[in-house]
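Peer 1: quick one, fold the following:
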Amino acid sequence: MLLTALTPLTASAVEPAGERELTAKADSFVRGQMKRAGAPGLAYSVIRGDDVVHRRTWGRDGRGEPVTSRTPFLVGSLAKPVTALAVMRQVEAGEVELDEPVRRHLPWFRPKGEGEKPVTVRQLLNQSSGLSERDGITRADRFDNEPGGVRRLARELAGVTLSAPPGERHEYSNANYMLLGALLEEVTGRPFGEQLRKDVLGPLGMKGAITDSGGAERRGLPPGYRFFFGQPRSFASDFDTSGVPYGYLGASPEDMSAFAAAQLKGARGDAGGLLSPAGFREMHKGTISVHDRHRYGLGWRDDELEDPSARMVWHSGATPGYHGIVVLVPERNLAVVVQHNAFAKNKENLLNNTAFGAAGILLGGEPRQVDEDGWLTWALVVLGVVAVALAAVVGWSGFRVVRPRVRSRGGQRRAPGRAMVGGVAAVTGCLLAASVACFVLPERMGVTLREVLLFAPDMGRLLVAVAGLGVLLAVLRIVVTVRTVLALRRAGRPVPEPERGLVAAPTAR
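Peer 2: As a prediction, the model looks like this:
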């Protein structure tokens, strides 16, 4: 999936002039990717060693202002390696042990299916706890900005049923980091955002980072962009303080560059006491298989290029309206940070490939070409056709409410019983279509209708339209069926004969 077509050069083979050429080529690639993705704004940084050696910003934010190196973005799941670093700080301080049960700090966490081996802190970090992806999705994006939101959210997982025994397999879930946020609050005795600023963001120089709704307002977090039938539309989402541990951290390009530089320095043993070199290496090292050569470490993804000396450590993330990715190549002392102010699920691979491709170019290789997934376009077409068809049937049914059909197409009078059966079948079909739109299709995608509306508003609104038309049609079909059955019964009654003597017999001629 990543950069399998690279031919990396050694550091000594890249002269300053050649480096300028590679940087210009990377700029052109990133700019082209921005256009292909339809993102209104983008920030892009290159870090070599301790320094940001190159930074470019293009486009405008959700308020129409030019994107700069200080423009705040939401970073999505890039919050996870930040949270993981905060946990590792507590591990090295002796307050937390990686292989101790989570319930030692959160005694209320008693998931079903733990068995003899309880969920450990390490398993939360490397996403092998057995908490399902859906456990995280159904609890994400609560936009809870009241005090105690991090703990409130985590406590909803107290008795959840695990999808697999702890440690058995990798399953990516926001739920793991919801619990880690609550664990850090318990250990430090401070709100998560306050603790994060003191122990991680402050020491790293991430002065513009946002950890609560007040900070988002002070920093002027602009709206991001979602896509509506292929066109970016500004979306002013609320901040979610309860979601900072897993995805609602805010940070500028300067902040994320400082974070990426600290990862490179930490792996070399020069992180200024923030964490030991062994601690950084343990975070970066993938220990749980995701697929092929892709492994998950403690808050980071660990991949390999074809050349085994060109190892890549990375993580990406998204919220409604924002996307970000950090790519580290520790052995080459290189990092690339890309932040977009737009996101759509079908564009995720394309957005991620912006950073993968730029890193590959800077290593002297060629980027892979990745297109956006076409499934959303087809889904929109199918749902649109279904919605139009339902709307047409709703119109016809409205006409039949006024004029019920009492005869079949052959001119024969219909039987009331058959009309009743047909009506019940039609109502059942309509309600089934509404249920599929509201529940079954989102469930098959691993999300809820609420999440579809947040991340794919065009699909979400079509699903709502199909469901609403299905329910409306069911109501109309009930009315049509009742009126038709009553009309058939009236039409089938015998006409009473006139009483004798009241009508004169015809006169013979």
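Peer 1: all contacts plus neighbour counts: C-alpha atoms, from now on.
Peer 2: OK.
Peer 1: got the end-to-end distance for stretch 67-79?
Peer 2: Start-to-end span of stretch 67-79 (CA to CA, to the nearest Å) is 21 Å.
Peer 1: now swap in stretch 193-206 and tell me
Peer 2: OK, stretch 193-206 end separation, CA to CA: 13 Å.
Peer 1: now that stretch: buried residues?
Peer 2: Buried residues in stretch 193-206, counted by 16 or more other CA atoms under 10 Å: G193, Q195, L196, R197, D199, V200, L201, L204, G205, M206.
Peer 1: want to throw those residues into TSV with distance to R295 and secondary structure?
Peer 2: What follows is the buried residues of stretch 193-206, written out as TSV (distance: CA to CA, whole Å; DSSP: H, G, I helix; E, B strand; the rest coil):
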residue	distance to R295	secondary structure
G193	29	helix
Q195	29	helix
L196	26	helix
R197	29	helix
D199	27	helix
V200	25	helix
L201	26	helix
L204	26	helix
G205	29	coil
M206	28	coil
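Peer 1: who's in contact with P101?
Peer 2: Shown in contact with P101 (CA atoms under 8 Å, 6 or more residues apart in numbering): P118, V119, T120, V121.
Peer 1: on that earlier part again, save the buried residues of stretch 193-206 as a markdown table, and put in distance to S257 too.
Peer 2: Formatted as a markdown table, the buried residues of stretch 193-206 follow (distance: CA to CA, whole Å):
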| residue | distance to S257 |
| --- | --- |
| G193 | 20 |
| Q195 | 21 |
| L196 | 17 |
| R197 | 17 |
| D199 | 18 |
| V200 | 14 |
| L201 | 12 |
| L204 | 10 |
| G205 | 10 |
| M206 | 9 |
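Peer 1: that older thread, let me know the closest of the contacts of P101 to G423.
Peer 2: Set against G423, the nearest of the contacts of P101 by CA to CA is V119 (53.0 Å).
Peer 1: do I have it right that the closest one meets L162?
Peer 2: No - if you go by CA atoms under 8 Å, V119 and L162 don't touch, sitting 9.9 Å apart.
Peer 1: thinking again about what came up before, which one of the buried residues of stretch 193-206 is nearest L380?
Peer 2: So of the buried residues of stretch 193-206, ranked by how close each gets to L380 (CA to CA), first place is G193, at 39.2 Å.
Peer 1: now the other sequence, so there's something to compare against:
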Amino acid sequence: MGLRGPLAGVLALLLTTIPIASAMADPVPAAAIDRDVTAALRRFGVPGAAVQVTRQGTVIYTKAFGSRDVPGGAPVRPDTFFEIGSITKQFTAAAILQLQEAGKLQVDRALADYLPDAPHAAEVTLRQLLTHTSGLHEYLDGPGIDELATRPIAYPDLIARVAPLPLDFPPGSRWSYSNTGYLLLGKVIEAVSGESYRAYLQHHIFDPLGLGEMRTTAEEPHLSNMAIGHHHVDGRLERAGIIGPDWAGPAGFLVMRLSDLAVWDASLRSGKVISADSYRQMTTPFMTSQNGSADYGFGLFVGTVYGQPRIGHTGGSLGFTTADEYFPRQDVRIVALTNLGDNSPEAGEALTNIVFADLYPALVAAAERPAPDEDTHVTQAATDAFRDLQTGGDYAHFGAILGAKLANGKGAKFVTDLGPYGAPTAATFKGARQSGAERWYDYVLHFGPGVFLSFAVRLGEDGKVAGFSIG
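Peer 2: The predicted structure follows:
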């Protein structure tokens, strides 16, 4: 869980549409978006979704698909509530920056200045917590977490899950997604503001923006227009548990509608929440000492897709995956909320990719052209090795040393994480590069519309894969 087979006969795909006239010169390909989103929901077995596109500040497309619950559930509406998961982190990061602007904290100070009893408090800074570069271990790791996370828990018990553990790496040296950092940032907000985290967000963000009463997973059972979370278990769609607000908290406990996120997104960028300088800090990638750019700022991923700059975040919980993605070059924001919690792949992010491809097919076609000088033998070795990672077994397409490590237990995680993607439908060669004495070959593997992974390999003297990376 990250606070990050067709369903025949179940997915009714009831459609609710708000007709919106676009003031833009380019027509909105609404029919194509409808068709492709509907096909994706069937492909992933998603009960319901809500999708919105804003261009140059104007909403140009809003549509609700499918059901809030199955079987026979009421249809999703554009104003249906969804868990937004880790999109919550934007709110936490903005609150920290508000407090910095007020002179109550500094993001480059040690955590110990604000929470002296926190794990490794003297070793990590607030900036490292904000950018997932602290090295603090993930508190949501561990067996049975999906069931545990539905139960009440106190903060001391949560933090005790990681307190005895060493740092995973020296702070600032690498990037590794860690909800622990945002759990601690929530406590920093409380320590320096004198308010609970929830009260701070209500008083300093929700009230000033006119968003009304803040809703979290705690209120979920009492919201009449709330989507019900689902996930697949052994291929069957089942209701998922509700992640406890104590567990998710500043890392992912908000429940919102499309319209709420539209107000939030516009306000954050326009200076209504934090200053322009603070927003630049949120959207500036952290540079790690070992691996260069983390492609992550404060509560926001900062990278590219289809060769276009993209700033945003996904959200995943027990029964929901969501995505809120801004493309600055096109001044377009695409938001997709779904009530399916499967994370391999995440339906929310796939939908935003699909919608962007429908809006800008020429850009996507150009980005998907292969680089010249492809070696088809290397491509075949790479795709065969990737299938080994998905299926396990004897890892015959890997060199002896790496294959033995994967076969002796290291490969189990890849089977779990990559298997649900299914076999790649295409492998696009993106070029070769030299790293010291090693030559690497970069690919984008495709798994149907909107779903792709970066995959790089290097080959040993035997022609088999001796190293790989997945991004």
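Peer 1: rewinding a little: more crowded one of V119 and L162 of the first structure?
Peer 2: With neighbours defined as other CA atoms under 10 Å, V119 of the first structure and L162 compare such that V119 has more, 26 against 17.
Peer 1: what lines up with that one in the second structure?
Peer 2: Aligning on TM-score structural alignment places V119 of the first structure opposite V124 in the second structure.
Peer 1: which position in the first structure pairs with D108 of the second structure?
Peer 2: Per TM-score structural alignment, D108 of the second structure is aligned with D99.
Peer 1: surely L337 of the second structure is within a helix?
Peer 2: No - under DSSP: H, G, I helix; E, B strand; the rest coil, L337 of the second structure sits outside any helix and is assigned strand.
Peer 1: quick check: chain neighbours aside, which residue is closest to the match of D108 of the second structure?
Peer 2: Nearest residue to D99 of the first structure in three dimensions, chain neighbours excluded: T120, at 5.4 Å (CA to CA, 6 or more residues apart in numbering).
Peer 1: might one say that that neighbour is in contact with R104?
Peer 2: No - contact criterion CA under 8 Å: T120 of the first structure and R104 do not qualify, at 9.4 Å.
Peer 1: what number of residues lie near the closest residue to G446 of the first structure other than its chain neighbours?
Peer 2: In space, and not counting its chain neighbours, G446 of the first structure is closest to R134: 6.3 Å by CA to CA, 6+ apart. Residues lying near R134 of the first structure (other CA under 10 Å) number 19.
Peer 1: can you name the element that comes right after the strand or helix carrying R134 of the first structure?
Peer 2: R134 of the first structure is part of helix 133-137 when elements are defined by DSSP states H and E. Sequence-wise, the next helix or strand downstream of helix 133-137 of the first structure (DSSP H and E) is helix 149-155.
Peer 1: show me the contacts for the residue nearest the centre of the second structure.
Peer 2: Nearest to the geometric centre of the second structure sits T314, at 2.8 Å (CA atoms, centre = their mean). Going by CA under 8 Å, 6+ apart, T314 of the second structure touches R4, G85, S86, I87, T321, T322, A323, D324, E325, G348, E349.
Peer 1: of the residues you listed, which ones are shared with the first structure?
Peer 2: Compared against the first structure with both residues aligned by TM-score structural alignment, their matches' CA atoms under 8 Å, the contacts of T314 of the second structure retain G85, S86, I87, T321, T322, A323, D324, E349.
Peer 1: taking those residues one by one, which sit in strands?
Peer 2: T321, T322, A323, D324 (DSSP state E).
Peer 1: report the contact partners of the match of D108 of the second structure.
Peer 2: Shown in contact with D99 of the first structure (CA under 8 Å, 6+ apart): T120, V121, R122.
Peer 1: gap between the closest residue to I243 of the second structure other than its chain neighbours and S22 of the second structure?
Peer 2: Nearest residue to I243 of the second structure, sequence neighbours excluded (CA to CA, 6+ apart): T150, at 4.7 Å. Distance of T150 of the second structure to S22 of the second structure, given as CA to CA: 43 Å.
Peer 1: could you pull out the strands in the stretch 151-300 of the first structure for me?
Peer 2: 224-228, 231-235, 250-251, 288-291, 294-296 (DSSP state E, counting those that start in this stretch).
Peer 1: alignment lookup: A40 of the second structure to the first structure.
Peer 2: Using TM-score structural alignment, A40 of the second structure lines up with Q33 in the first structure.
Peer 1: quick check: the gap between that match and R152 of the first structure.
Peer 2: 40 Å.
Peer 1: so which bit of the first structure is the helix or strand encompassing Q434 of the second structure matched to?
Peer 2: Assigning secondary structure by DSSP H and E places Q434 of the second structure in strand 426-435. On the first structure, no counterpart of strand 426-435 of the second structure exists by TM-score structural alignment.
Peer 1: next helix or strand past that strand?
Peer 2: strand 438-446.
Peer 1: report the aligned residue range of the first structure for the helix or strand following that next one.
Peer 2: Once the chain leaves strand 438-446 of the second structure, the next helix or strand it forms, by DSSP H and E, is strand 452-459. With TM-score structural alignment applied, strand 452-459 of the second structure matches no range in the first structure.
Peer 1: just give me the match in the second structure for R56 of the first structure.
Peer 2: Using TM-score structural alignment, R56 of the first structure sits opposite K63 in the second structure.
Peer 1: just to check, that match is in contact with T17?
Peer 2: Yes - K63 of the second structure is within contact range of T17, at 4.8 Å (criterion: CA under 8 Å).
Peer 1: what touches both of the two?
Peer 2: The contact sets of K63 of the second structure and T17 overlap at P78 (CA under 8 Å, 6+ apart).
Peer 1: more neighbours, the two?
Peer 2: Ranked by neighbour count (other CA under 10 Å), K63 of the second structure and T17 place K63 first, with 22 against 14.
Peer 1: wait, a helix at that one?
Peer 2: No - judged by three-state DSSP, K63 of the second structure forms no part of a helix; its state is strand.
Peer 1: quick revisit: so for Q33 and R152 of the first structure, which residue has more residues nearby?
Peer 2: A count of neighbours by other CA under 10 Å puts Q33 above the other of Q33 of the first structure and R152, at 22 against 15.
Peer 1: excluding sequence neighbours, find me the nearest residue to that one.
Peer 2: Q33 of the first structure sits nearest to T354 (CA to CA, 6+ apart), 6.1 Å away.
Peer 1: residue in the second structure paired with that neighbour?
Peer 2: In the second structure, T354 of the first structure lands on L351 (TM-score structural alignment).
Peer 1: mind putting the contacts of P101 of the first structure into TSV with distance to G395 of the first structure and secondary structure?
Peer 2: Shown next, in TSV, are those (distance: CA to CA, whole Å; three-state DSSP):
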residue	distance to G395 of the first structure	secondary structure
P118	58	coil
V119	56	coil
T120	58	strand
V121	58	helix
